[in-house]
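Enquirer: Sharing a model that was predicted from the sequence below.
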Amino acid sequence: MLKQDDYRQHISANFNNELEGIKNHLLEMGGKVEKQLNEAVAALVARDTGEAETIINRDHEVNQMEMRIDDECATILARRQPAASDLRLVVTAIKVNTDIERIGDEAAKIARQGIRLAEENVSPSNYIEIRHIGAHVATMLRKSLDAFARLDMNLAVEVIKEDDDVDKEYGSAMRSLVTFMMEDQRNIGAILNEMWALRSLERIGDHASNIAEHVVYLVRGLDVRHQDSIEAFIEQAGE
């Protein structure tokens, strides 16, 4: 099983620094996106259009970080031609990089829905579903980044399993919002915007789960995508 120290055994100190640099840059980017997510949900609930605009305008910073990390990974692949665990780290970094950037995109979408909801100036649901699922996926994101930082496969598996819970919560929230819509058609505009915000939150949960799946691949070399029982699959593979 892969451990953190396995990336510090190279003869070339520069290679060690390059690998650590990629990992640190990913975690920095993840921290920025996590902050954007929490702030986007808070801005939506508070109808704070100024904060929402700020979040939207900062999305380009995440895009720039994504491109920088992609360039770093491409440089290592070209110059170092890494093998075995080092290659897994670079491949994982490329995939995690994409998922983090997409979470940033979804946070910006939530902020945009927040601006639209502020214009509606009504929420029959009082944003209960958005508050709840927003907190849940934010926790998933934090856990997935921690799992990546510590190469903690058990924590990664925990995140993967939580995605099913988020999907169920999302389905329940959508049914609840449809009920509000049917009760008073004047709420349709506001409810539709809430639904789009919830869709972004559900997608963030998917991306957090993806990051966790990448951690399992990094640590064990196992592709656990599309598995009905993650723990059973890992056990069969020789856990």
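Expert: That came through fine.
Enquirer: When you work out contacts or count neighbours from here on, use the C-alpha atoms and nothing else.
Expert: OK.
Enquirer: any idea which element the nearest residue to residue 72 once chain neighbours are set aside lies in?
Expert: For residue 72, ignoring the flanking residues on the chain, the nearest one in space by C-alpha to C-alpha, 6 or more residues apart in numbering is residue 22 at 6.9 Å. Per DSSP states H and E: residue 22 is located in helix 13-46.
Enquirer: buried residues in that helix?
Expert: 15, 19, 22-23, 25-27, 29-34, 36-37, 39-45 (16 or more other C-alpha atoms under 10 Å).
Enquirer: After that helix, which helix or strand is next?
Expert: helix 49-57.
Enquirer: residues contacting the residue nearest to residue 72?
Expert: 69, 72, 73, 93 (C-alpha atoms under 8 Å, 6 or more residues apart in numbering).
Enquirer: Check residue 140 too.
Expert: 159, 162, 205, 208, 209.
Enquirer: Comparison target below:
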Amino acid sequence: MDKLHLEKHISHQFDVDLEELKSQALEMGGLVEQQIIDAVSAIEHGDSDIAERVIKVEDDIDLREVALDEACTNVLACRQPAASDLRLVLTVTKMTRDLERIGDEAHKIAKMALALHESADGLTGYEEARHMGALVQRMMQQVLDAFARFDVEKALDVAKADKQVDREYKSAMRELVTYMMEDPRSISRSMNILWTLRSLERIGDHARNIAEHVIFLVKGLDVRHSSIKEMERQLNKR
């Protein structure tokens, strides 16, 4: 396991500031992870109460992003971090942006759940939403753990898992389009499921982004827009 070991500083407060950034990012990540779980549950069970809760919590996620951005700016201005310390601050800044966008996607799913609340039983797509939801929730869990532990191998596993989410999305899309062609009356409800699956696919993309940020943090490598093979090749050089 590759890990980053942040150096201790003469100023104890500097260490506290960096640890606080990391802790707040993980706290925000945990909140976003629960949003995914709740949003998918609202879709699966047609639970409008859970959907409303997801929508309300989204405001808290937005406030956390702003607060973390401000905290990162203060550390940059007051501490002028370098090397791994600077990478940590930059990673938190980028990571919180992806977390906020994941919160936005969970918010969209919750809205779809409300729209589907009165839908007829038996509509196809719910099982696919549940399965994709489980996949992206596991990605979120793993990528937050990778960040907490500065674990490059686990981050790479998350990037690989995004490919599976993409495959599931394409397969579900084909099935739903076929269903709509066979029963035009289902188009409106099916479109809500399609948008739900699209949001889940986007959550997978953002989880991969965070995994790439972790690799940058630990290794100093910018692996954005790289294939999995290219990532592995670059990491094997280090």
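Expert: Arrived safely. Since the model is a prediction, treat every value here as computed from it, not as a measurement.
Enquirer: mind checking which helix or strand the most centrally placed residue in structure 1 is in?
Expert: Against the mean C-alpha coordinate of structure 1, by C-alpha atoms, centre = their mean, the closest residue is residue 208 at 3.7 Å. Using DSSP H and E, the element containing residue 208 of structure 1 is helix 188-220.
Enquirer: mean deviation of that helix from structure 2?
Expert: In this overlay with structure 2, the average offset of helix 188-220 of structure 1 from its partner residues is 0.3 Å by mean C-alpha distance after the TM-score superposition for structure 1.
Enquirer: between that helix and helix 13-46, how many degrees?
Expert: Helix 188-220 of structure 1 runs at 160 degrees relative to helix 13-46, counting by axes from the mean of the first three to the mean of the last three C-alpha atoms, to 10 degrees.
Enquirer: Next secondary structure after helix 188-220 of structure 1?
Expert: According to DSSP H and E, the helix or strand after helix 188-220 of structure 1 is helix 230-236.
Enquirer: Give the other helices and strands that that following helix contacts.
Expert: Helices and strands touching helix 230-236 of structure 1, by 3 or more C-alpha pairs under 8 Å, 6 or more residues apart in numbering; DSSP states H and E, are helix 153-183.
Enquirer: other SSEs contacting the helix it packs on?
Expert: Going by 3+ C-alpha pairs under 8 Å, 6+ apart, helix 153-183 of structure 1 lies up against helix 128-150, helix 188-220, helix 230-236.
Enquirer: Can you tell me which of those helices is nearest to residue 58 of structure 1?
Expert: Comparing these by their distance to residue 58 of structure 1 (C-alpha to C-alpha), the top pick is helix 188-220, with 17.6 Å.
Enquirer: Report the aligned residue range of structure 2 for the closest one.
Expert: Alignment of helix 188-220 of structure 1 against structure 2: residues 187-219, by TM-score structural alignment.
Enquirer: Distance from the chain centre to that stretch, please.
Expert: 6 Å (C-alpha atoms, centre = their mean, to the nearest Å).
Enquirer: What are the buried residues along that stretch?
Expert: 187, 189-190, 192-194, 196-219.
Enquirer: ok so, going back, what angle separates the helix holding residue 208 of structure 1 from helix 153-183?
Expert: Going by the same axes, to 10 degrees, helix 188-220 of structure 1 makes 170 degrees with helix 153-183.
Enquirer: helices or strands up against helix 188-220 of structure 1?
Expert: helix 84-120, helix 128-150, helix 153-183.
Enquirer: just to revisit the earlier point, turn the helices and strands packed on helix 153-183 of structure 1 into a markdown table, columns for distance to residue 114 of structure 1.
Expert: Converted to a markdown table, these look like this (distance: least, C-alpha to C-alpha, whole Å):
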| stretch | distance to residue 114 of structure 1 |
| --- | --- |
| helix 128-150 | 11 |
| helix 188-220 | 8 |
| helix 230-236 | 36 |
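Enquirer: right, so of these, which gets closest to residue 63 of structure 1?
Expert: Using C-alpha to C-alpha, these put helix 188-220 closest to residue 63 of structure 1, at 16.1 Å.
Enquirer: That closest one vs helix 128-150, what angle?
Expert: 20 degrees.
Enquirer: about what we covered before: closest one to residue 56 of structure 1 among the helices and strands packed on helix 188-220 of structure 1?
Expert: Taking those one by one with C-alpha to C-alpha, helix 84-120 is closest: 4.9 Å.
Enquirer: Does anything pack onto the closest one? Which helices or strands?
Expert: For helix 84-120 of structure 1, the packing partners by 3+ C-alpha pairs under 8 Å, 6+ apart are helix 13-46, helix 49-57, helix 59-79, helix 188-220.
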